[in-house]
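Participant: Any chance you could fold what I've pasted below:
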Amino acid sequence: MPDEEKVVAAVPKGLFVGGRWRDASGGRTFPVTDPATGAELCAVADATPEDGMAALDAAAAAQDGWARTAPRERGEILRRAYQMLVDRTDELALLMTLEMGKPLAEAAGEIAYAAEFFRWFAEEAVRIDGGYASAPNGAARMLVLKVPVGPAVLVTPWNFPMAMGTRKIGPAVAAGCTMVLKPAEQTPLCSLALAQILADAGLPDGVLNVVTTSDPGGVVGPLLADGRVRKLSFTGSTEVGRHLLGQAAQHVVRTSLELGGNAPFLVFDDADLDAAVDGAMLAKTRNGGEACTAANRLYVQRGVLADFTERFTARMAALRPGRGTDDGVTLGPLIDADAVAKVTRLVDDAVRRGARVVTGGTAPGGPGHFYPPTVLADVPADAEILRTEIFGPVAPIVAFDTEDEAVRLANDTEHGLVSYVYTTDLGRGVRLSERLDTGMIGLNQGLVSNPAAPFGGVKQSGLGREGGRVGIEEFLETRYVALPAP
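Facilitator: Next up, the predicted model:
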């Protein structure tokens, strides 16, 4: 395993503006800590609003030249960056584990996932097309072009610090857009490492600019108020997303938002229970439950309720919490003390209302931000945990009797990101795929994320899609040219 101190030391700690690393105004910095121990890993530049505007200046200055760059050249830059990510998997995975906490094996999996966005959009860069047609009356011709939206502001979360960066940067680079990236305060190191990789891959100065800051609202707000920004891509909480959407509306900035989730996981009497338990573990414990796609509410048909609960609880109880760099650890810490406090509050509320703790249920205290794998049974309908995104390794289980009841319970939320369904009845699977009000459905699958598929939700889970063929469209405008008939 690479040396921890060397891996952290190798990452630039400044702001990346116009292709150069620089200090924040006044030399301001903020600390980055290891959530498993609370120890400070390093300090990084703490951007001011003025620093953010300097990054936008660089992006705006580079936009015209980058838009004219050949699609093949843009794709080759992404392809080289893809290979660099793959080649440096071990050190990048360790960096992620240190600043975010997930076990090394999961971190390595995220590096592979993140790299695939660069490979996918490297291929999409040369497939941007338009159209040419005769007007219905034959008197004119219609030429349709696809052009870059323009300078984009990208705001990424802490839970998948590398993959959320590549999922936004990849299509922007492929489409010909310049960018200002603002990573999460808790996990800036992965984004800084990614900026250096792209620079090494040949990305021209000013195309990608990275500003790390402890004042995200103070830095991002002025960018959205500047008319030069033409695109906002945000992944994070619904609350913050609504606020940014309001700011973006002032200049009618094109916006894509990937917001919170409250995913239902439905298990029917006819399900393959072995597969259902495997899927539930994947959907619930990926990233320690700190994922917008995490199974938040487990609805189990009464005929298999006891069997499923017993099997699932045994698997949850067997997880081994600890620092993600330690051998055998399968569950890392939560991101910070606030996250532990939130999960504790949700579990305590459910228990007060009548839920039964089957395993876990009490934070261990001590160094690090840990919460044990927890299963709750007999969770009442009025428990807050059924209405709130948990973002932790806690699984509330609720019984249901009929398919209609399952659909009603699943759809009874303001969110609509993903649903999971386990059934061996193909007809039921098709019906539920049509009735469940979410942007994505895992049918006998506990994992839906795929760079080649459109990722996103409905209702208050967001706007737009990332990944797949439509992912690049979020960074392209359609231009129509009216031509006289030849």
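
Participant: Please count neighbours and contacts with C-alpha atoms only from this point.
Facilitator: OK.

Participant: now the strands: where do they sit in the stretch 101-250 of the chain?
Facilitator: Secondary structure of the stretch 101-250 of the chain (DSSP state E, counting those that start in this stretch): strands located at 131-134, 140-148, 152-155, 179-182, 208-210, 231-235.

Participant: Redo the ones you listed as a markdown table? Include distance to Pro35.
Facilitator: Listed next are these as a markdown table, based on distance: least, C-alpha to C-alpha, whole Å:
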| stretch | distance to Pro35 |
| --- | --- |
| strand 131-134 | 51 |
| strand 140-148 | 39 |
| strand 152-155 | 21 |
| strand 179-182 | 21 |
| strand 208-210 | 23 |
| strand 231-235 | 21 |
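
Participant: could you dump the ones you listed to a markdown table with distance to Leu432 and mean neighbour count?
Facilitator: Output for the strands of the stretch 101-250 of the chain, formatted as a markdown table (distance: least, C-alpha to C-alpha, whole Å; neighbours: other C-alpha atoms under 10 Å):
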| stretch | distance to Leu432 | mean neighbour count |
| --- | --- | --- |
| strand 131-134 | 37 | 12 |
| strand 140-148 | 36 | 18 |
| strand 152-155 | 33 | 25 |
| strand 179-182 | 38 | 29 |
| strand 208-210 | 42 | 28 |
| strand 231-235 | 27 | 24 |
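
Participant: Second input sequence below; structure requested for side-by-side comparison:
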Amino acid sequence: MPTSALTSRESAVVEAVPHRLYIGGEWRDAEGGGTIDVEDPSTGQPLCAVADASLGDAKAALDAACAAGEAWRTTAPRERGEVLRRAYELIVERTDDIALLMTLEMGKPISESKAEIAYANNFVRWYAEEAVRINGRFTVNESGAGRVLTMKQAIGPCLFITPWNFPLAMGTRKIAPAIAAGCTMVVKPAKQTPLCMLALAQILEEAGLPGGVLNVITAEKSGDTMAPLIADPRARKLSFTGSTAVGKTLIKQASEQVLKVSMELGGNAPFVVFGDADLDAAVDGAMIAKMRNMGEACTSANRFIVHESVAEAFADKLAQRMGALTVARGTEDGADVGPLINADAVQEIGAMVKDAVDGGARVLTGGGAVDGPGHFFAPTVLAEVAPGARVLTEEIFGPVAPVVAFSDDDEAIAMANDTEYGLVAYVYTRDLDRAFRVVERLETGMIGLNQGMVSNAGAPFGGVKQSGFGREGGAEGMEEYLETKYVALNVGG
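Facilitator: Predicted coordinates:
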């Protein structure tokens, strides 16, 4: 039950969401009755408890997905799209409640929760429209003898594992294209933030999604429930968003059944500012790229690589902006920065900042944890960070911005590419020739050119190197849930 620290509205929003498993169109308790506490990171207190799925529950979820597969695959594309369209409208209607739910379980300010809901819902709308645009092709054989026919068909039962940092958007950008393509699925949301996924299942049920198409299991130990499903020969697709370390383990597991796999993994995004850049615009972009979601995003700007002629001015302007942010519980009016997800995150980021300072970095603002309750860390800007500092080589996942200087374009590009990750980079310059030279040489799957945001439901989201493979969003996102069948036709010759 919610704690007495919640307001009556907060309690009502939490209680309105089922806290059970969603399997085969039914809400049910976990086998054995186990539960997991969901914590409010701004207080450290529990919000509620949700079902802790057993292996038996997980297998039942996959059974349900498989049983529903043929009927859903052959459902008219327009009908699949209409389910998503109705879900889109319901999410719009319930934005305020879902935003409050998201803030309570994840911590981000209400304004950011609403922004995530709009972003998440764009995937629902986009793929509602794409369901009727799944096309094959018909051509004459190059020899003139016979014809070539190709068709796109749903790949089959899918397994989704989603992270805690964007508890709705990381679900919709997998679930919506899968529904549109005619796939069924089992979804395992992060144990820290299961409530938004349960709310989404509730909405899709109300929108008319047949039982068994979407199955949601919440579990304390992801490996215990999902590894056996990955090993099950009936599963045909695995999509994961999370750390590179976990992703590597899942890729190995998926290889046994040769599952189609898409992985959106870690990042270490460079934010490169050239000497000719509009400095104020660059700082505006830096605030978006760094402070969206308190820096708890794989797309978060991790390293600020700034030309030596403007490095000091940029760092000072950024520190002034970040130092002026209000750190508070996300439900409070005027809150700019909410808590980190848990105490371990605060401790880890604090250790990274200490490592940089011990190596000679100067703290321009922030520098440490904010007194509790809750898991808060002050927005921090570090200048003169030494090469090799952890804040430059590791993904920070928090509100810390290290600034380093470069002297020429080649050095900037080398510094930006000096990482095993390759998700996104940000570039600020007013020189069009330089812009094209740089973006062509950067080793990332996405680039924000003179803007601090790349997320877009109509564009392919994904990385290269150890940031993963596969794409989510756009036409490419639909392809992840389709397989191509070729028919050689002995006609027309």
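
Participant: So for Arg469 of the first structure, which of the strands of the stretch 101-250 of the first structure sits nearest?
Facilitator: For those, the distance to Arg469 of the first structure is smallest for strand 140-148, at 14.0 Å, taking C-alpha to C-alpha.

Participant: Give me the contacts around that closest one.
Facilitator: Contacts of strand 140-148 of the first structure with the rest of the structure, by C-alpha atoms under 8 Å, 6 or more residues apart in numbering, involve 67, 128-135, 175-177, 475-485.

Participant: from the residues you listed, which would you call buried?
Facilitator: For the contacts of strand 140-148 of the first structure, a burial check counting by 16 or more other C-alpha atoms under 10 Å picks out 67, 128, 175-177, 475-476.

Participant: Just name the closest of those residues to Glu403 of the first structure, please.
Facilitator: Phe475 (39.8 Å).

Participant: And the aligned residue in the second structure for that closest one, how close does it get to Val353 of the second structure?
Facilitator: Aligned counterpart of Phe475 of the first structure in the second structure: Tyr481 (TM-score structural alignment). Shown here: Tyr481 of the second structure relative to Val353 of the second structure, a distance of 41 Å by C-alpha to C-alpha, to the nearest Å.

Participant: do the same with Val17 of the second structure
Facilitator: Using C-alpha to C-alpha, one gets 39 Å for the distance from Val17 of the second structure to Val353 of the second structure.

Participant: which one is the one residue sitting closest to the centre of the first structure nearest to, not counting chain neighbours?
Facilitator: The centre of the first structure sits closest to Met164, judged by C-alpha atoms, centre = their mean, with a distance of 4.8 Å. Leaving aside its chain neighbours, Met164 of the first structure sits nearest to Thr156 (6.0 Å; criterion: C-alpha to C-alpha, 6 or more residues apart in numbering).

Participant: Kindly state which residue of the second structure is aligned to that neighbour.
Facilitator: Using TM-score structural alignment, Thr156 of the first structure pairs with Thr162 in the second structure.

Participant: Neighbours of the residue nearest to Met164 of the first structure, how many?
Facilitator: Per other C-alpha atoms under 10 Å, the neighbour tally for Thr156 of the first structure reads 28.

Participant: now do the one 4 residues further on
Facilitator: When neighbours are counted by other C-alpha under 10 Å, Phe160 of the first structure registers 21.
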